[in-house]
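J.: Here is a sequence together with a model predicted from it:
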Amino acid sequence: MINTLTKAFLFSLIGFASSLQAQAPTAQGNAQLSASLPAYSKIYSEQSDPFKDAAAAIRSATSSNRNVLIEIGGNWCTWCHKIDAFLEQNPDIYQALHANFVLLKVSVSDANENEAFMKGLPPVLGYPHMYVSTAQGKVLLSKDTAEFLRSGSYSREQWLNFIDEWQFANNDSNLAKQKKIKNKNNTSD
């Protein structure tokens, strides 16, 4: 009787552990997700038309109730590669990012500064630089990615807080905050 109970307990424990493992984000999950992403979410391309890519990203964001995360950088950008490596090493953050945002990578380089596209955005402070946009094209945030750093490395906590704060579900409160700041700045002039 005890032997039967022990076996039943062990089988249920193994089943529980397997279900937890299946639910936990993994590098394999990253690879599967990455395979389904459009090129503009994975690479910086000097040949890409950022206006076409942005239109596609906005369509995707609209149909999936997500915001667009515009990442400005390039293949020359060391910190851009560090973000990619950080996300690869943190599958939960990578998957949360793509669950809540359509990532649009826009290349800027000596060969192609994408000036016309960049004119429509607030100034870049450094590279990589990020903007959060609604699916309607309203820029909610302009962010220097140095703010994600802690002790010289990208911070899990900073990334998770960013994803949580700037996701689609918070657009109304973020737009209200933005409007309040704008009104305050207009009255102080």
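T.: All right, it came through fine. Numbering: from 1, shown residues only.

J.: rest of the way, CA atoms for contacts and neighbours
T.: Noted.

J.: Now do the contacts for the residue nearest to the spatial centre of the chain.
T.: Central residue of the chain (C-alpha atoms, centre = their mean): Leu97, 4.0 Å from the mean position. Leu97 sits next to Ile163 when contact means C-alpha atoms under 8 Å, 6 or more residues apart in numbering.

J.: gap between Lys52 and Ala61?
T.: For Lys52, the distance to Ala61 equals 14 Å [C-alpha to C-alpha, to the nearest Å].

J.: Between those two, point out the one with more neighbours.
T.: Ala61 (23 against 11; other C-alpha atoms under 10 Å).

J.: where exactly do the helices run in the protein?
T.: Using DSSP state H, the helices of the chain run over residues 2-23, 27-36, 50-64, 78-89, 91-100, 115-118, 156-166, 171-187.

J.: Take this one as well and set it beside the first:
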Amino acid sequence: MKKLLLLFAVLFISVAAFSQTNSVGVHIYNPSANAQADIKTAVAKAKKEKKHVLIQVGGNWCSWCIAFHNLVDSTATLKKFINANFETVLVNYSKENKNEDVLASLGYPQRFGFPVFLVLDGNGKVLHIQNSSDLETDEIGSNGKKKVGHNVEKIINFLNGWTFKAVDPGTYKIE
């Protein structure tokens, strides 16, 4: 009986410690940010620079959101592509601030889970809402199981279809 109690105690402590390491110290999303103002600023800048706005909705509690953010930060080609073609905004969704009014105005993208990505044009119109599960890797690890994470090529292919140039009718004029 003592061994069983000890086992449960160790298991409880391990789970508690693991869950804290996943969320403590992560400050990618700002629950107190004014998402509407951040989006408005990004839209104005995107319009001026002939770019679109890429919004990533998620939270510091979301391991997939953090993993995506870290993938962009650590992949130079992806980071360069995004910076060249988009103004980016991180919109927080957490118990502290769900940004419900903002997300309602954007078409309830949280219906796809987190992270979820939106592309807005220079007028603030939603052009596309992207479910991030479609961007996950199909790679199989050495253990024979599907690797966890997003695929850089899929991300760039998705974003490439939603750049300013890609949706500009002038791009497709025949002369």
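T.: Okay, I see it. If you're wondering where the values come from, they're calculated on a predicted model, not measured in any experiment.

J.: Quick one: the helices of the first structure as a markdown table, columns for distance to Ile72 of the first structure too.
T.: A markdown table is the format used below for the helices of the first structure (distance: least, C-alpha to C-alpha, whole Å):
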| stretch | distance to Ile72 of the first structure |
| --- | --- |
| helix 2-23 | 32 |
| helix 27-36 | 19 |
| helix 50-64 | 11 |
| helix 78-89 | 9 |
| helix 91-100 | 16 |
| helix 115-118 | 9 |
| helix 156-166 | 17 |
| helix 171-187 | 22 |
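
J.: Quickly compare those and say which is most buried.
T.: helix 91-100 (a mean of 19; mean count of other C-alpha atoms under 10 Å).

J.: equivalent range in the second structure for that helix?
T.: Aligning helix 91-100 of the first structure against the second structure (TM-score structural alignment) gives residues 76-85.

J.: chain center to the matching stretch: distance?
T.: 15 Å (C-alpha atoms, centre = their mean, to the nearest Å).

J.: how close does that stretch sit to the first structure?
T.: Its aligned residues in the first structure lie a mean 0.7 Å from stretch 76-85 of the second structure after superposition (mean C-alpha distance after the TM-score superposition for the first structure).

J.: got it, and stretch 38-47 of the second structure?
T.: Looks like 0.8 Å for stretch 38-47 of the second structure (mean C-alpha distance after the TM-score superposition for the first structure).

J.: Run a quick neighbour tally on the nearest residue to Thr134 of the first structure once chain neighbours are set aside.
T.: The shortest distance from Thr134 of the first structure to any non-neighbouring residue, by C-alpha to C-alpha, 6 or more residues apart in numbering, is to Asn67 (4.8 Å). Neighbour count of Asn67 of the first structure, defined by other C-alpha under 10 Å: 31.

J.: how far away is the equivalent of Asn67 of the first structure over in the second structure from Phe8 of the second structure?
T.: Correspondence of Asn67 of the first structure to the second structure, assessed by TM-score structural alignment: His52. Distance, His52 of the second structure to Phe8 of the second structure, by C-alpha to C-alpha: 52 Å.

J.: can you check Asp134 of the second structure too?
T.: 38 Å.

J.: One more: Lys125 of the second structure?
T.: 53 Å.

J.: How about Ser74 of the second structure?
T.: 38 Å.

J.: Over to Ile28 of the second structure?
T.: 34 Å.

J.: between those two, which one's more packed in?
T.: Ile28 (16 against 12).

J.: residues touching that one, list them.
T.: Contacts of Ile28 of the second structure by C-alpha under 8 Å, 6+ apart are Gly59, Asn60, Ile66.

J.: could I get those residues as JSON lines with distance to Ser19 of the second structure?
T.: Output for those, formatted as JSON lines (distance: C-alpha to C-alpha, whole Å):
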{"residue": "Gly59", "distance to Ser19 of the second structure": "15"}
{"residue": "Asn60", "distance to Ser19 of the second structure": "12"}
{"residue": "Ile66", "distance to Ser19 of the second structure": "14"}
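
J.: Nearest to Asn97 of the second structure among the residues you listed?
T.: Gly59 (9.6 Å; C-alpha to C-alpha).

J.: Could you report the distance from the closest one to Leu5 of the second structure?
T.: 35 Å.

J.: likewise His52 of the second structure?
T.: For His52 of the second structure relative to Leu5 of the second structure (C-alpha to C-alpha), the value is 57 Å.

J.: before we move on, what about His27 of the second structure?
T.: Taken as C-alpha to C-alpha, the span from His27 of the second structure to Leu5 of the second structure is 36 Å.
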